[in-house]
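In: My questions concern the predicted model and sequence given below.
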Amino acid sequence: MMSHRYQRHHEHHNSHRLGWLRASVLGANDGIVSVSSLVLGVAAGQADAKSVMLAGIAGLVAGALSMAAGEYVSVSSQSDTERADLEMEQREIEAHPEAEHAELKGIYIERGLDEPLAAQVASALMAHDALGAHARDELGLSDNTAARPLQAALASAASFVVGAAVPLIVVLVVSRAAVLPAVSISVLLALMVLGALSARAGGAPMLKSVARVTLWGAIAMGVTSVAGLLFGVAV
């Protein structure tokens, strides 16, 4: 007698990367754009090489700490809200199981199941993991999308430092007279690479991602450079 075994069909999805990918792309983009804009603004204001480098290093340190703190506070608030919703849902399940069953059944009916099947599915899922079923289907929460404050903070700070290092390295290796064109070109190339990498990691269209990241980075650098030229001071 041949035994039949369940074989899972494996598919490659990217949703499990959403937390750290969002923070990493945001951090790297902010590091590249903010520090390069700062360097270009200071350089356009006719500051010497030492002042340009000092401004860039200060921007790197302050930006990395700011990104880490901002991400941690923001994602912690999200995590607190998710936890509060889950605790409230658990109390409702314990106090009013019939009403929660009816609520879950209604969700499945709206998704296309007939009433008997929806009731059967709701009963089976609540018997297996009532809170998990309500978290996923009523609240839209899952392990893949759960807020992770520390992960987001570390990913954001580390990627900010990597991004900010691009214009600083250029400032170190080129002459003072070549800072403006060298930083501009290198940063635009870095933004294109960042857009391509983020698109690849997230399974998104590459051309659209590259264009979006590069365009807004170029606008930020252009505005800051013009400000430095107009005021003739470090900005």
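Out: Sure thing, it's come through.

In: Could you use CA atoms for every contact and neighbour count after this?
Out: Will do.

In: gap between Gly228 and Val39?
Out: To Val39, Gly228 is 10 Å away according to CA to CA, to the nearest Å.

In: Counting neighbours, go ahead and name the busier of these two.
Out: In this view Gly228 and Val39 are compared by other CA atoms under 10 Å, and Val39 has more residues nearby, 34 against 24.

In: Pretty sure the more buried one sits against Val52.
Out: Yes. Look at Val39 against Val52 with CA atoms under 8 Å: they come within range, at 5.7 Å.

In: residues near Leu207, how many?
Out: Leu207 has 12 neighbouring residues, counting by other CA under 10 Å.

In: for it, helix, strand, or coil?
Out: When classified by DSSP: H, G, I helix; E, B strand; the rest coil, Leu207 comes out as helix.

In: which residues touch the nearest residue to it once chain neighbours are set aside?
Out: Leaving aside its sequence neighbours, Leu207 sits nearest to Ala196 (CA to CA, 6 or more residues apart in numbering; 7.5 Å). Contacts here follow CA atoms under 8 Å, 6 or more residues apart in numbering; on that basis Ala196 touches Met206, Leu207, Ser209, Val210.

In: Mind checking which of those are buried?
Out: Buried members of the contacts of Ala196, counted by 16 or more other CA atoms under 10 Å: Met206, Ser209, Val210.

In: Pick out whichever of those sits closest to Ala155.
Out: Nearest to Ala155 among the buried ones among the contacts of Ala196, counting by CA to CA, is Ser209 at 19.8 Å.

In: ok, second structure coming up, stack it against the first:
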Amino acid sequence: MSRPPGRGVAAGEYVSVSSQADVERADVERERAELTARPEAELAELKGIWMARGLDAELAGRVAAQLTQADALGAHAGGAPRLRAAGRVLLWGVIAMAATGAIGRLVGMSV
């Protein structure tokens, strides 16, 4: 009994993408806990990130404070953009798996 072409590749890709999504969710939850437990340290960390990107200390502090006030989790963990990125990876992973299976069927081999 032969297995459908690409099934192993598809399963591997699914596991990989699912693992990445799990890591992203865990990172967001960890950041949420840190913001609750030590908000001043998290603000200082964000200020340091902006300083490393080239802002002077005063402006970096203002940017960090304003971003934190508007959306603390989004500013510190990437928030929704990271989750959307994981969704894009999942979508394109599924498309790649389908294409791999279709190519395998066309040429009659397991890819």
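Out: Okay, I see it. Keep in mind it's a predicted model, so treat the numbers as computed, not measured.

In: got TSV for the buried ones among the contacts of Ala196 of the first structure, with distance to Ser156 of the first structure too?
Out: TSV is the format used below for those (distance: CA to CA, whole Å):
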residue	distance to Ser156 of the first structure
Met206	22
Ser209	19
Val210	20
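
In: Alignment lookup: Ala72 of the second structure to the first structure.
Out: Under the alignment (TM-score structural alignment), Ala72 of the second structure maps onto Ala130 of the first structure.

In: any idea what its match is structurally, helix, strand or coil?
Out: Secondary structure assignment for Ala130 of the first structure (three-state DSSP): helix.

In: corresponding residue for Glu87 of the first structure in the second structure?
Out: Aligned counterpart of Glu87 of the first structure in the second structure: Glu29 (TM-score structural alignment).

In: Can you classify that match as helix, strand or coil?
Out: Assigned with three-state DSSP, Glu29 of the second structure falls in the helix class.

In: returning to that earlier point: tally of neighbours for the nearest residue to the match of Ala72 of the second structure once chain neighbours are set aside?
Out: Among residues not flanking Ala130 of the first structure along the chain, Ile93 sits closest, at 7.5 Å (CA to CA, 6+ apart). Using other CA under 10 Å, Ile93 of the first structure has 18 other residues around it.

In: and Ile93 of the first structure, what does it touch?
Out: Ile93 of the first structure makes contact with Glu100, Ala130, Leu131, according to CA under 8 Å, 6+ apart.

In: Make CSV out of those and add distance to Ile32 of the first structure and neighbour count.
Out: Shown next, in CSV, are the contacts of Ile93 of the first structure (distance: CA to CA, whole Å; neighbours: other CA atoms under 10 Å):
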residue, distance to Ile32 of the first structure, neighbour count
Glu100, 49, 19
Ala130, 46, 21
Leu131, 43, 21
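
In: Identify the residues contacting the residue nearest to the spatial centre of the second structure.
Out: The centre of the second structure sits closest to Arg82, judged by CA atoms, centre = their mean, with a distance of 4.2 Å. The contact partners of Arg82 of the second structure, taken as CA under 8 Å, 6+ apart, are Glu24.

In: now for it: what does it line up with in the first structure?
Out: Aligned partner of Arg82 of the second structure by TM-score structural alignment: Ser142.

In: gap between its match and Gly106 of the first structure?
Out: 20 Å.

In: the helices in the second structure, which residues?
Out: Assigned by DSSP state H, the second structure shows helices spanning 7-37, 39-52, 57-77, 79-107.

In: Distance of the closest residue in space to Glu34 of the second structure that isn't next to it in sequence relative to Arg30 of the second structure?
Out: Leaving aside its sequence neighbours, Glu34 of the second structure sits nearest to Glu42 (CA to CA, 6+ apart; 7.2 Å). Separation of Glu42 of the second structure from Arg30 of the second structure (CA to CA): 12 Å.

In: repeat for Ala102 of the second structure
Out: As judged by CA to CA, Ala102 of the second structure and Arg30 of the second structure stand 40 Å apart.
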